[in-house]
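Student: A structural model of the following input is requested.
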Amino acid sequence: MSTLNAKPMTYDDIVSLLGADAESLLQYQSKTIPKEQLHVPGPDFVDRIFVQTNRSPQVLRSLQQLFNHGRLGGSGYISILPIDQGLEHTAGASFAPNPIYFDPESIMKLAVEAGCNGVATTFGNLAMMSRKYAHKIPFIVKINHNELLTYPTKYNQIMFGSVEEAWNLGATAVGATIYFGSEESSRQIIEVSEAFERAHQLGMATILWCYTRNNAFKKDGVDYHTAADITGQANHVGVTIQADIIKQKLPTNNGGFTTIGFSKSDKRMYTELSSDNPIDLCRYQVANCYMGRAGLINSGGESKGESDLQESVRTAVINKRAGGMGLILGRKAFQREFKEGVELLNAVQDVYLAQEITLA
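Tutor: Model (predicted):
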């Protein structure tokens, strides 16, 4: 982390961090889905995209509040701090590297200090700090979780509270996860669809974690949980149930449908609509979010130590050049010293502020 400075990163700093990947990522010109067909982030995104939808004036206000906050405020891009890992990965496993985050106020302080657009965390964390911070940074209440105390472990998102309570504690938006491909996915789709409808009625925005879970998504030693075709379809179901913003893992490969042998596909998905370049794989995810009408934010993933900065900047460059809306990055920031966590989040934000990094 010693490469980070208090001052914003320059384009040259970004090039240096990307190293050998700099040219292939920063100079790449996509020949798949034309950038002109995308609805890209910008200062006018709510006016250009959401004003013509069924979203109420209260939802439009909530979305604009999210877009206007923090260091990226007014750019159309968003940087969200998500800390729900205390439930999703156990509190001990998540916070042992930095125990201050057992205290929910530390979560609020990190999001505020780093200039994030919003903070996404649990009912309990936000309720505990509601009156002190609800007016200082947009709250995104994560309304469902996978609990890890059942043995053997099962992967099943269940509701932890009501949408009304999220509104009551001052939330700007609600977030939820669906494990697409899991045995319980049908129930989760219905539950989250109903919750998002209620959230919109109350004037809150909606963000969906479109994750995939099925042991059969691994074949011949290759993991297709992050295949562009499978995650893209998960995104498409997510926007169908009226998620305003989609959270998805960065795609790492493609051909999950054809290799595993399920669902339906068309060979042009792999030859014309995408390629092996990570920007094209991510653009296919954007395309499945109604060509960007619902913003795609990619997740930061687990912390791996010294490589976190480079990986985070790389993910941000891919997302931005593909047509995405930003990053939702947690463990790489909070599983290190507070100041370093702030600096890492700022570095990611600097990618979206860099005018030299444009749509591929």
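Student: from here on, just use CA atoms for contacts and neighbour counts.
Tutor: Will do.
Student: where does residue 266 land in three-state SS?
Tutor: coil (DSSP: H, G, I helix; E, B strand; the rest coil).
Student: count the neighbours of it for me.
Tutor: By other Cα atoms under 10 Å, the residues close to residue 266 number 9.
Student: contacts for stretch 47-63 next, please.
Tutor: Identification of contacts with stretch 47-63 by Cα atoms under 8 Å, 6 or more residues apart in numbering yields 46, 172, 173, 200, 201, 202, 203, 204, 205, 293.
Student: please provide the structure for the following sequence as well, for comparison with the first:
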Amino acid sequence: MASILDDLAPETLALLEHQCHTIPKEQLHRPGPDFLDDYFVPSSRSPQVLRSLGQLYNHGRLAGTGYLSILPVDQGIEHTAGASFGPNPMYFDPENIIRLALEGDCNAVATTFGTFGTVARRYAHKIPFLVKINHNELLTYPNTYDQILFGSVEKAWNLGATAVGATVYFGSEESNRQIQEVAAAFERAHELGMATVLWCYTRNNAFKTKDKDFHVAADLTGQANHLGVTIGADIIKQKLPENNGGFSTLGFGKTHPAMYSQLASDHPIDLTRYQVANCYMGRIGLINSGGESLGNGDRDAAIKTAIINKRAGGQGLISGRKAFQRPFAEGVALLHAIQDVYLDDSITLA
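Tutor: Below you'll find the model as predicted:
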């Protein structure tokens, strides 16, 4: 029987041998079948929120594992619909987004008020809905970068949503307003019994230098995660870290030498573990984003990202473009390949 690990690139296979000597795995709160009982039940979440979290964690191929595979398709607003769906125009029809999530056996589908508003009555009882309530639209000229609300939490609830999702651009001029808006929205979502997912992205032109893009630095994204957990996110979405030393290089914030010498190395699993640590040592799950589609290498790239996330102590991937910017059957197969990593017991915490 073929294994998900067959025919992977040597650098991907090498990830399976890595041992983490930074933050010990014994200090992490690990994903597993009892994750909700162990970490959410003792929290302030209401029974209604626990039920919604149970719907997320107990749907699809990864049901009952403590891991998540979510299909996100909000790029029609974030990146323009033509750029997003041009490679596969069937997804201009929002019903096909839901079909892909269902055929791909995902835990949930994350998309827009508009998409869910056209199909909710047909699909709300078949797969958990995660409604993205704010977006960065790019029709303004020159482009501005700001997450603005596109609807209310009540509207998401009326559409049958299991969860609401939002983005905060931490580090941006507008971040204080976004933090307050999202904190209030998440509080209301919890009052209505919905779960909450936060896209904890960093955004500031100063974070990108000639040599490095610190928008994906472990120290900056880790702190964004910590702020996201603090304002009431039940699940954190974050980009996979690619470097470190954003605070120290840019000369702001507060640091400690241990952040760079003991709590992280330059290995991608160790960098990602620092992100997990900032999610209260894994009490709140970290799901990493799948990134853009680059073509033929997408399957291997997705498996590599999943291995890094799982071995670091994360809870899964939220991967969209690699799945929907290709023929339908191939998109389903890619989602299943990601899930296979989390179902493979031989891939363990580093």
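Student: out of the contacts of stretch 47-63 of the first structure, the closest to residue 136 of the first structure would be?
Tutor: Of all the contacts of stretch 47-63 of the first structure, residue 172 has the smallest distance to residue 136 of the first structure: 11.5 Å, by Cα to Cα.
Student: now do the closest one against residue 103 of the first structure, distance only.
Tutor: When distance is defined by Cα to Cα, to the nearest Å, residue 172 of the first structure is 22 Å away from residue 103 of the first structure.
Student: who's more crowded, those two?
Tutor: residue 172 (27 against 12).
Student: what residue of the second structure matches up with the more buried one?
Tutor: Here residue 172 of the first structure is matched to residue 162 in the second structure, going by TM-score structural alignment.
Student: can you pull out the helices in the stretch 201-350 of the second structure?
Tutor: 218-230, 246-250, 258-261, 268-277, 298-312, 321-324, 328-343 (DSSP state H, counting those that start in this stretch).
Student: pull up the aligned stretch in the first structure for the fourth one.
Tutor: So that's helix 268-277 of the second structure. With TM-score structural alignment applied, helix 268-277 of the second structure matches the range 278-287 in the first structure.
Student: once aligned to the second structure, how far is that stretch on average?
Tutor: Superposed on the second structure, stretch 278-287 of the first structure shows a mean distance of 0.2 Å to its aligned residues (mean Cα distance after the TM-score superposition for the first structure).
Student: leaving out sequence neighbours, find the closest residue to the counterpart of residue 190 of the second structure in the first structure.
Tutor: Using TM-score structural alignment, the partner of residue 190 of the second structure in the first structure is residue 200. Leaving aside its sequence neighbours, residue 200 of the first structure sits nearest to residue 59 (Cα to Cα, 6 or more residues apart in numbering; 6.3 Å).
Student: farthest pair in the contacts of stretch 47-63 of the first structure?
Tutor: 202 and 293, at 21.6 Å, using Cα to Cα across the contacts of stretch 47-63 of the first structure.
Student: please say which of these two ends up with more neighbours.
Tutor: Remark: of residue 202 of the first structure and residue 293, residue 293 carries more neighbours, 22 against 16, as counted by other Cα under 10 Å.
Student: how close does the more buried one sit to residue 325 of the first structure?
Tutor: When residue 293 of the first structure is compared with residue 325 of the first structure (using Cα to Cα), they lie 10 Å apart.
Student: anything in contact with each of those two?
Tutor: residue 40.
Student: next up, the contacts around residue 293 of the second structure.
Tutor: Residue 293 of the second structure neighbours (Cα under 8 Å, 6+ apart): 321, 322, 325.
Student: what's it aligned with over in the first structure?
Tutor: For residue 293 of the second structure, the residue aligned by TM-score structural alignment is residue 303.
Student: burial measure for residue 143 of the second structure, as a count.
Tutor: 10.
Student: typo on my end, it should be residue 37 of the second structure
Tutor: Residue 37 of the second structure has 12 nearby residues by other Cα under 10 Å.
Student: settle this for me: residue 329 of the first structure is touching residue 78, isn't it.
Tutor: No - between residue 329 of the first structure and residue 78 there is no contact, the gap being 10.9 Å when judged by Cα atoms under 8 Å.
Student: tell me which of those two has more neighbours.
Tutor: Neighbour totals were compared for residue 329 of the first structure and residue 78, and residue 78 leads with 28 against 23 (other Cα under 10 Å).
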